[in-house]
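[1] Below is the sequence, then the predicted model.
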Amino acid sequence: MPLASLMGYRDETFKNLYYNDIKINEDNVYHIGGRDIDPGEKNFIENTNMNMFYPKDLKEKGLDSVIDNILNNLNNKNINAIYIGFDLDFIDSKYVPRTGTRVENGFTVNESKYLLKKLVESGLVKSMDLVELNPILDVDDTTSNIAMDIIDTVL
């Protein structure tokens, strides 16, 4: 988990890259919708102050409630710039069959676009990447087209 290094855990080389200190405060990390989390990652998450929103949290509380909670927390911390790392496998594998990691019980394309749009509309998003597309497997461009649709939504 490269994020762990940026938060000051694991490899000292990455922790002290560019300057000697952590790069991201763990309590400023909001991990939304993770489903296929291995035991080591789960243990790590449980022993940090990361803000974890599992799929059941999103389903029970609703996307709007979770988004509002996150934006209120960021506002209370006077954070004015955020980065989004969006994994396409956040979306259910029946919609995006050609990702690096196929996982069932994810979110719909529309739910994903809604979540990202709300975050972008907050004015806080300054940088974003979209990952987990495997173009070698995406012979019919299904997943690529969804990725482009998501990019179009946030721009």
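    Nice, I can see it.
[2] make it CA atoms for all contacts and neighbour counts henceforth
    Will do.
[3] Is D138 within a helix or a strand, and which one?
    Counting by DSSP states H and E, no helix or strand carries D138.
[4] Over to F44?
    Assigned by DSSP H and E, F44 falls in helix 39-46.
[5] here comes the other one, which I'd like you to weigh against the first:
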Amino acid sequence: MKDSSRFIKILKVYSDIAGSKRGASLGIDALMESSQDIGSRYFKKYKAESVITNKLLENESTNFPHAKYIDKVYDVVKDVAFRIKEFREEKLFPIVLAGDHASSAGTMHGLKMAHPNDEIGVVYIDAHADIHSPYTTSSGNIHGMPLAIVTKLDNKKSAINQLSQEEIIYWEKIKNLTGKEASIKPENIVFCALRDFQIAEENLINEYNIKKYSAKDITYRGIKNIVDEIFEKLAHCKHIYVSFDVDSIDPLYLPGTGTPSENGLSFEQALQLNMQLIKNKKVCCWEIAEINPKFDENSRGTNAIFKILEQVTKMLIHRY
């Protein structure tokens, strides 16, 4: 009997420089502590690599008000992209444990580098749309921009900011890591648990007819029905990436994230949604992001997220 676990490799991305609050970089070690607390051998069983970034100094300023710390975020995205490319070329299934969600741009770029001629679908489980650009953002936080990065959607029709030349240079660099073509087509994105987005993002969702499901949709229509629809929508895609931002879960259950948003999923819904998605053999990469233990009293939420990680990985192994 083959050891399916050897086809899995974990990438730990210790970065929280793209969010408004620090602490998401601590989420990975918090998951490892949860694993130890229950006697799990999860992190001993699977090989792992790490992407570690320099922490910001206290009160460190940025020269990029509309794309904060983009010079540093670019390095993270580039590093993640080349790691993911290597994993896929080695026929490995990457499980990415990320700090802030900006690094998901690197994951998607890396998948495009590894599969340059194939359609790649994205199932984005998140309270937020993350498709702002420096031209449309009101905060300047790049964890709200990964989908704009990989789709190359500046959305200048909804612009509220005028960028400096240096900001433009870095923005073009981070978008163009994979060349002239966008890494992800906007029509190949499906949102799950989406509920907190701005007009500029809504304009893009409507323009490109991006499919979105709210937590209410998932509750009333049922997870299996939603997942069946997702894979029908992405049937033309050869590879599918699932990105699970824990703020998709309602803060009643999970306060331990930097950008909580009410009316989200329950833990059980998040678990079952990811379990159903990972069964599909087109899924080639799965990611968890935005766990912030600074806001998680007694590690209750982190422990539950580790159980999701463990159960989804078991389902992944079972499908091989």
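    Right, received. Where do you want to start? Note that the structure is predicted; figures quoted are calculated from it, not measured.
[6] Quick TM-score on the pair, please.
    After superposition, the two chains reach a TM-score (TM-score structural alignment, normalised by the length of structure 1) of 0.88; 153 aligned residues with a C-alpha RMSD of 1.7 Å.
[7] hmm, who's touching the helix holding F44 of structure 1?
    Residues from elsewhere that reach helix 39-46 of structure 1 (C-alpha atoms under 8 Å, 6 or more residues apart in numbering): M1, M52.
[8] Provide the aligned range in structure 2 for whatever helix or strand comes next after that helix.
    Note on helix 39-46 of structure 1: by DSSP H and E, the next helix or strand toward the C-terminus is strand 51-53. Counting by TM-score structural alignment, strand 51-53 of structure 1 pairs with residues 211-213 of structure 2.
[9] how far out from the middle of the chain is the matching stretch?
    The chain centre lies 16 Å from the centre of stretch 211-213 of structure 2; the measure is C-alpha atoms, centre = their mean, to the nearest Å.
[10] Check stretch 257-270 of structure 2 too.
    Relative to its chain's centre, stretch 257-270 of structure 2 lies at 15 Å (C-alpha atoms, centre = their mean).
[11] State the distance spanning the first to the last residue of it.
    Start-to-end span of stretch 257-270 of structure 2 (C-alpha to C-alpha, to the nearest Å) is 15 Å.
[12] if you line the two up, which stretch of structure 1 does that stretch fall on?
    With TM-score structural alignment as the criterion, stretch 257-270 of structure 2 aligns to 99-112.
[13] State the span of structure 1 onto which stretch 98-113 of structure 2 is aligned.
    So stretch 98-113 of structure 2 sits over no part of structure 1, by TM-score structural alignment.
[14] where exactly do the strands run in structure 2?
    Taking DSSP state E, the strands of structure 2 run over residues 8-14, 47-52, 93-98, 120-125, 189-192, 211-213, 239-245, 283-289.
[15] neighbouring contacts of the shortest one?
    Among residues not part of strand 211-213 of structure 2, those counted as contacts by C-alpha under 8 Å, 6+ apart are E187, I189, V190, F191, C192, A193, L194, I205.
[16] now the fifth one
    Taking contacts as C-alpha under 8 Å, 6+ apart, the residues outside strand 189-192 of structure 2 that touch it are 121-127, 129, 210-215, 230.
[17] mind running it again at 10 Å?
    Where contact means C-alpha atoms under 10 Å, 6 or more residues apart in numbering, the residues beyond strand 189-192 of structure 2 that reach it are 120-129, 147, 151, 205, 208-215, 217-218, 226-227, 230-231, 233-234, 240-244, 248, 265, 273.
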